[in-house]
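Enquirer: what follows is a predicted structure for the sequence shown.
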Amino acid sequence: MQLIIGNKNYSSWSMRPWVLMKALGIAFQERIVRFDFTPDSAFYREIGAVTPAGKVPVLVDDGLAVWDSLAIVEYLADRFPDKAVWPRDMRQRARARSLCAEMHSGFGQLRSHCMMNIDADLATVGARLLQTEAGLRKDLARVVELWSDALTQSGGPFLFGGFGAADAFFAPVVMRVTRYGLPLPAPLKAYTTAVEAAPGVREWIADALAEKDFLDFEEPYRDVSGPVPVLKP
């Protein structure tokens, strides 16, 4: 199988299936296509040759292209029933799917104000945004509610015990929370630490930090004109 992804520093959607497959030991070949959203860019040409959706991630398995992170996760669950993509218990599986679906379709304020940028220290920006953006505060409160409920029921270290689809879907949220310094209760800070230490996530972070490919349109808060990005005041 081949997983087509975008820049690891920025591509939150790509991160989800990648870290899940790594965590569960599902073998795949990685193919990175550098972000460039200008018309007729190499990005659109390469992705368009696989799927007309024109977005990453895309999983290609024996000629079949599966796009969208949630569809890829469901395909993996069917393709590898022995892997714990979802919880084994039906009720817990339904809860995990509900968490992923809510993440997949919601949290617009968190996404738009706190774009994923693993290489950056944006705590100053995060503090300012929390003061001015009520929608962001609401999204963060909902994250706290979801994580607290799941971890209380599972006992940790992950949302449903072992690392699974729900943790993979919230891994980019962990990146946002930690890079923007968003406040969490102590038990949830322990969860973010566990997620960052998970094998697949740890490897993704290392790769993202090694990229040093800073794209202006992905950098609303930093000056990327020089070799070392500097946080704007």
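Expert: Received it, and whenever you're ready, just let me know what you need. Numbering: from 1, shown residues only.

Enquirer: switch to C-alpha atoms for all contacts and neighbour counts from now on
Expert: Will do.

Enquirer: break down this protein into its strands, ranges please.
Expert: 2-5, 29-32, 58-61, 64-67, 222-223, 230-231 (DSSP state E).

Enquirer: show me what the fourth one is packed up against.
Expert: When you say that, I think you mean strand 64-67. strand 58-61 (3 or more CA pairs under 8 Å, 6 or more residues apart in numbering; DSSP states H and E).

Enquirer: the nearest residue to residue 110 once chain neighbours are set aside: neighbour count?
Expert: Spatial nearest neighbour of residue 110, excluding adjacent residues (CA to CA, 6 or more residues apart in numbering): residue 136 at 5.3 Å. Neighbours of residue 136 under the rule other CA atoms under 10 Å: 22.

Enquirer: now residue 184
Expert: Residue 184 has 16 neighbours, counted by other CA under 10 Å.

Enquirer: can you check the one 10 residues further on too?
Expert: Close neighbours of residue 194, defined as other CA under 10 Å, add up to 17.

Enquirer: hang on, it packs against residue 158?
Expert: Yes. With contact defined as CA atoms under 8 Å, residue 194 counts as touching residue 158 (7.4 Å).

Enquirer: quick check: the residue nearest to residue 110 touching residue 127?
Expert: No. Between residue 136 and residue 127 there is no contact under CA under 8 Å: 11.1 Å.

Enquirer: quick one: contacts for the closest residue to residue 151 other than its chain neighbours?
Expert: Closest residue in space to residue 151, ignoring its immediate chain neighbours: residue 159 at 5.2 Å, by CA to CA, 6+ apart. If you count contacts by CA atoms under 8 Å, 6 or more residues apart in numbering, residue 159 has them with 147, 150-151, 166-167.

Enquirer: wait, which of those residues is closest to residue 183?
Expert: Relative to residue 183, the closest of the contacts of residue 159 is residue 147; by CA to CA it sits at 13.6 Å.

Enquirer: in the protein, which spans are helices?
Expert: 12-24, 42-48, 69-79, 90-105, 108-113, 123-132, 134-154, 165-179, 186-197, 199-211 (DSSP state H).

Enquirer: for residue 218, grab the count of nearby residues.
Expert: 15.

Enquirer: with residue 91 instead?
Expert: 10.

Enquirer: what's near enough to touch it?
Expert: Counting by CA under 8 Å, 6+ apart, there are no residues that residue 91 touches.

Enquirer: got another, please set it beside the one above:
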Amino acid sequence: MLKLFIGNKAYSSWSLRGWLAVKQSGLPFEEVVAPLYDDAWDARRQEPDFAPSNGKVPILWDGDVPVWESTAIIDHLADKVGLDRFWPTDFAARAFARSISAEMHAGYVDLRRHCTMNLRHVYPPEPLPPEVQANVQRITSLWDQARTRFGAGGDYLFGAFGAADIMFSAVVTRFHTYSIPLPALAAAYCEAVRAHPFMVEWLEGASREAWIIDKFERAVQ
């Protein structure tokens, strides 16, 4: 049995990605939510369940084998259930999917910093700093390329839901939370991701959480 440790569903973007990866695998798993930044957090993250990842979530235990970092979790699960569950079968599409997923994992720091993940609110739109707007334009350009070149036959970046959609899932939530204007193709894609059964399940779980982390909250105008 797999065991996945995640943070608060309302706030933890990387937990969302790891959780979606396990759901996409189709394998049974146990989910353990570890509240982030509560009074016990510093001690909890030193416990054996979290030590291999240096206290970061998500961390997946496959028996006695720990796997952390969302891209590593995706790769590990793909080894178990097959590459095609996560990545396009077409060679060029798979290369593009891997490239944009890696860019997501390493990039868009300004968007992440300015628009932290928060599923508790939908804020009114406001002007974005130029560097954040540049992130948005880059992301929507990549989405447009993926959808127009490889997305026939489905509503997601490469047709069927897969690893690239998992990696961009928290960006979708940020665009919604902060009411960021999007081109029509990107807006339709975001609607499809938010309507996916896995995302609906996550959003419902987040809505039931009672925890509030002040550092991730913004005053509602």
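Expert: Sure, I can see it. Computed from a predicted model, the values in this text were never measured in an experiment.

Enquirer: on that earlier part again, next, format the strands of structure 1 as CSV and append mean neighbour count and distance to residue 96 of structure 1.
Expert: Shown next, in CSV, are the strands of structure 1 (neighbours: other CA atoms under 10 Å; distance: least, CA to CA, whole Å):
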stretch, mean neighbour count, distance to residue 96 of structure 1
strand 2-5, 22, 23
strand 29-32, 13, 26
strand 58-61, 22, 22
strand 64-67, 17, 20
strand 222-223, 16, 35
strand 230-231, 15, 36
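
Enquirer: tabulate those in a markdown table, adding columns for distance to residue 198 of structure 1.
Expert: Output for the strands of structure 1, formatted as a markdown table (distance: least, CA to CA, whole Å):
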| stretch | distance to residue 198 of structure 1 |
| --- | --- |
| strand 2-5 | 20 |
| strand 29-32 | 19 |
| strand 58-61 | 22 |
| strand 64-67 | 25 |
| strand 222-223 | 28 |
| strand 230-231 | 28 |
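
Enquirer: of those, which approaches residue 21 of structure 1 most closely?
Expert: Using CA to CA, the nearest of the strands of structure 1 to residue 21 of structure 1 is strand 2-5, at 9.8 Å.

Enquirer: so who does the residue nearest to the spatial centre of structure 1 touch?
Expert: When CA atoms, centre = their mean is applied to structure 1, the residue found nearest the centroid is residue 172 (3.0 Å). Taking CA under 8 Å, 6+ apart as the criterion, residue 172 of structure 1 is in contact with 12, 15-16, 116.

Enquirer: any chance of those residues in JSON lines, plus neighbour count?
Expert: Formatted as JSON lines, the contacts of residue 172 of structure 1 follow (neighbours: other CA atoms under 10 Å):
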{"residue": "12", "neighbour count": "27"}
{"residue": "15", "neighbour count": "27"}
{"residue": "16", "neighbour count": "25"}
{"residue": "116", "neighbour count": "26"}
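
Enquirer: between these, which sits nearest residue 100 of structure 1?
Expert: Nearest to residue 100 of structure 1 among these, with distances taken as CA to CA, is residue 16, at 10.5 Å.

Enquirer: what about that closest one, distance to residue 179 of structure 1?
Expert: 18 Å (CA to CA, to the nearest Å).

Enquirer: related to what we said a few turns ago, of the contacts of residue 172 of structure 1, which ones are shared with structure 2?
Expert: Retained in structure 2 by both residues aligned by TM-score structural alignment, their matches' CA atoms under 8 Å are the following of these: 12, 15-16, 116.

Enquirer: possible to save the residues you listed as CSV with distance to residue 203 of structure 1?
Expert: As requested, those are exported to CSV (distance: CA to CA, whole Å):
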residue, distance to residue 203 of structure 1
12, 15
15, 11
16, 13
116, 16
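
Enquirer: coming back round to it: if I look at the residue nearest to residue 151 of structure 1, how far off is residue 194 of structure 1?
Expert: Distance from residue 159 of structure 1 to residue 194 of structure 1, by CA to CA: 11 Å.

Enquirer: and residue 78 of structure 2, how many neighbours?
Expert: The burial count for residue 78 of structure 2: 20, using other CA under 10 Å.

Enquirer: typed the wrong thing, it's residue 27 of structure 1
Expert: The number of residues packed near residue 27 of structure 1 is 10, by other CA under 10 Å.

Enquirer: same question for residue 181 of structure 2.
Expert: Neighbours around residue 181 of structure 2, by other CA under 10 Å: 13.

Enquirer: repeat that for the one 3 residues further on.
Expert: Taking other CA under 10 Å as the neighbour definition, residue 184 of structure 2 ends up with a count of 10.

Enquirer: what of residue 215 of structure 2?
Expert: 8.

Enquirer: alignment lookup: it to structure 1.
Expert: Per TM-score structural alignment, the equivalent position to residue 215 of structure 2 in structure 1 is residue 217.

Enquirer: and the furthest pair within the kept ones among the contacts of residue 172 of structure 1?
Expert: 16 and 116 (12.6 Å).

Enquirer: which ones are touching the spatially closest residue to residue 60 of structure 1 that is not a sequence neighbour?
Expert: Spatial nearest neighbour of residue 60 of structure 1, chain neighbours left out: residue 2 (5.1 Å); criterion: CA to CA, 6+ apart. Neighbouring residues of residue 2 of structure 1 by CA under 8 Å, 6+ apart: 28-31, 59-61.
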